[in-house]
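Trainee: Need the 3D shape of this:
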Amino acid sequence: MSAESKDQIQSTVTGFFQDLGAQLQTYSAEEVVVALELLPRHMNNASQMHGGVMATLMDAAMGLCGTYSLAPEERQVAITLSMNVNFSAPATAGSRVRAVARCRSKGHKIFMATCDLLDQDDRLLAFGEGVFKRGALRRELP
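Mentor: Sure, this is the predicted structure:
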C-alpha cells in the first residue's frame, strides 16, 4: 500500500486516535500495526503508560484489521462490541509502542481480532481480543 493511501486511511480514524498522535504503520489484509511515541501526556499517575491509551491503540488496530479495504473511501467503520485487554508490563515516556492486530475470524458483519501491544524491544506490554461489527462506510458519515 502506498504512503498516500495509508495516510488517507489514517485520516479516517477520527477522535481520540488523532488526539493521541498515533500513526498507522502497517495496513494490510493480514495485519495492522498502529504505533505511538509515548509522551508525558500518555502517562498515568505512576509515570507509566496509561491503560486507557493502551486499550485505545489496541481497539483502533483491531478495528482497522477487520475493515481492511484497498480503497480508503470503501473502508467501513468498526463498532466495538466487546474487548478484553490484559496488561503485562509498563512502558514509560520516550518509548515507542506498537499495537499489532490480526483478524481471527471474519463473518459478513461480525469479526474477531487479536492484538499484542509491544515496545521497541518487542517486549509484550499488553494483549487482548475483541469482537467488532462492521458499520457504515466511512465516506457516508460526517
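Trainee: going forward, measure contacts and count neighbours with C-alpha atoms only.
Mentor: Fine.
Trainee: ranges for the helices of the protein?
Mentor: Here the chain has its helices, by DSSP state H, at 3-12, 16-20, 51-65.
Trainee: which stretches of this structure form strands?
Mentor: Taking DSSP state E, the strands of the chain run over residues 23-27, 32-37, 76-87, 96-106, 110-118, 124-137.
Trainee: which secondary structure elements does the third one contact?
Mentor: This points to strand 76-87. helix 51-65, strand 124-137 (3 or more C-alpha pairs under 8 Å, 6 or more residues apart in numbering; DSSP states H and E).
Trainee: Let me know which of the ones you listed is tucked in deepest.
Mentor: Ranked by mean neighbour count, these are led by helix 51-65 with a mean of 24 (mean count of other C-alpha atoms under 10 Å).
Trainee: contact partners of that one?
Mentor: If you take C-alpha atoms under 8 Å, 6 or more residues apart in numbering as the criterion, helix 51-65 is touched by 13, 16-17, 20, 22, 27-35, 42, 44, 77-80, 83, 85, 87, 98-103, 113-117, 126, 128-130, 132.
Trainee: want to put them side by side, so please do this one too:
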Amino acid sequence: MTDTPSPATLDPYPAPFHELLGIELLEWRDGFARIGCAVGPRHTNRSGIVHGGVMLSLIDQGAAYAGLWCSVPGNVRRAVTLDLDCRFTGQVAAGGRLVAEGKVVTRGRNIFFCRTEVFDAEGKLVAFGASTHRWRAGSEGVEGQKPDAGE
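Mentor: Model (predicted):
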C-alpha cells in the first residue's frame, strides 16, 4: 500500500484563493490534476445551491494545475488563463464534496489547452469546461523555475 501525498507535498506553493474556497490538490502528474472542495453554506448562492462560480473556479484551477505539473521538487510553474468556458449539468447542495479532473488536451511552446470535468460526491457530472492557458515566462518547461524567479 502506498501513502497518499498530502496536498502540501503535491504543491508547496498553493494560491491564497485556494484557501479561501477550500480547494485541495488531490492528485497531480504531467497533464493531469484532480482537485477537491468540501462545499458548505459559504459556497451557496441565494437559492441555497452551490454557486456556479465555485464550479467554474474548480474548472479553471483543475485545468491550470494539469498544465503546471513540475518535474523538479521545489520549483514552480505559472500560467494565466486566456479563455474559459463552462457548461453546468447539475446542481449541488451544500454539505457535499466536489472533485474536478483537469486534463491537458494539447500543448504548444507557450500555450496549453485543457478539458475539465466536475463531479459531485456521488460521482455525477455536474459541470464541464474547456480552457486555454499561457505559461508565464520561464514556466514553459516541465522543470519549472525557482519560486522567486520571474517575480
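Trainee: Now distance to residue 7 of structure 1 too, for the strands of structure 1, in TSV please.
Mentor: Converted to TSV, the strands of structure 1 look like this (distance: least, C-alpha to C-alpha, whole Å):
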stretch	distance to residue 7 of structure 1
strand 23-27	8
strand 32-37	12
strand 76-87	16
strand 96-106	17
strand 110-118	22
strand 124-137	17
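Trainee: Please report the distance of the most centrally placed residue in structure 2 from residue 101 of structure 2.
Mentor: Closest residue to the average C-alpha location of structure 2: residue 62 at 2.0 Å, with C-alpha atoms, centre = their mean. Distance, residue 62 of structure 2 to residue 101 of structure 2, by C-alpha to C-alpha, to the nearest Å: 6 Å.
Trainee: and if you look at residue 119 of structure 2?
Mentor: 8 Å.
Trainee: if you count what's nearby, which of those two comes out ahead?
Mentor: Each of residue 119 of structure 2 and residue 101 has its neighbours counted (other C-alpha atoms under 10 Å); residue 101 has more, 25 against 21.
Trainee: could you dump the helices of structure 1 to TSV with distance to residue 108 of structure 1?
Mentor: Below are the helices of structure 1 laid out as TSV (distance: least, C-alpha to C-alpha, whole Å):
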stretch	distance to residue 108 of structure 1
helix 3-12	21
helix 16-20	26
helix 51-65	14
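Trainee: For residue 141 of structure 1, which of the ones you listed is the nearest?
Mentor: Across the helices of structure 1, the minimum distance to residue 141 of structure 1, taken as C-alpha to C-alpha, is reached by helix 3-12, at 10.2 Å.
Trainee: who's in contact with that closest one?
Mentor: Helix 3-12 of structure 1 has contacts (C-alpha under 8 Å, 6+ apart) with 23-24, 26-27, 71-72, 75, 138.
Trainee: Out of the residues you listed, which is nearest to residue 108 of structure 1?
Mentor: Using C-alpha to C-alpha, residue 75 is the member of those that lies nearest residue 108 of structure 1, at 14.4 Å.
Trainee: related to what we said a few turns ago, show me which of the contacts of helix 3-12 of structure 1 are buried.
Mentor: By neighbour count, with 16 or more other C-alpha atoms under 10 Å, the contacts of helix 3-12 of structure 1 hold 23-24, 26-27, 72, 75, 138 as buried.
Trainee: Quickly check those residues for the two that are furthest apart.
Mentor: 26 and 138 (19.2 Å).
Trainee: Compare the helices of structure 1 and give me the one nearest residue 93 of structure 1.
Mentor: Residue 93 of structure 1 sits nearest to helix 51-65 of all the helices of structure 1, at 12.4 Å, using C-alpha to C-alpha.
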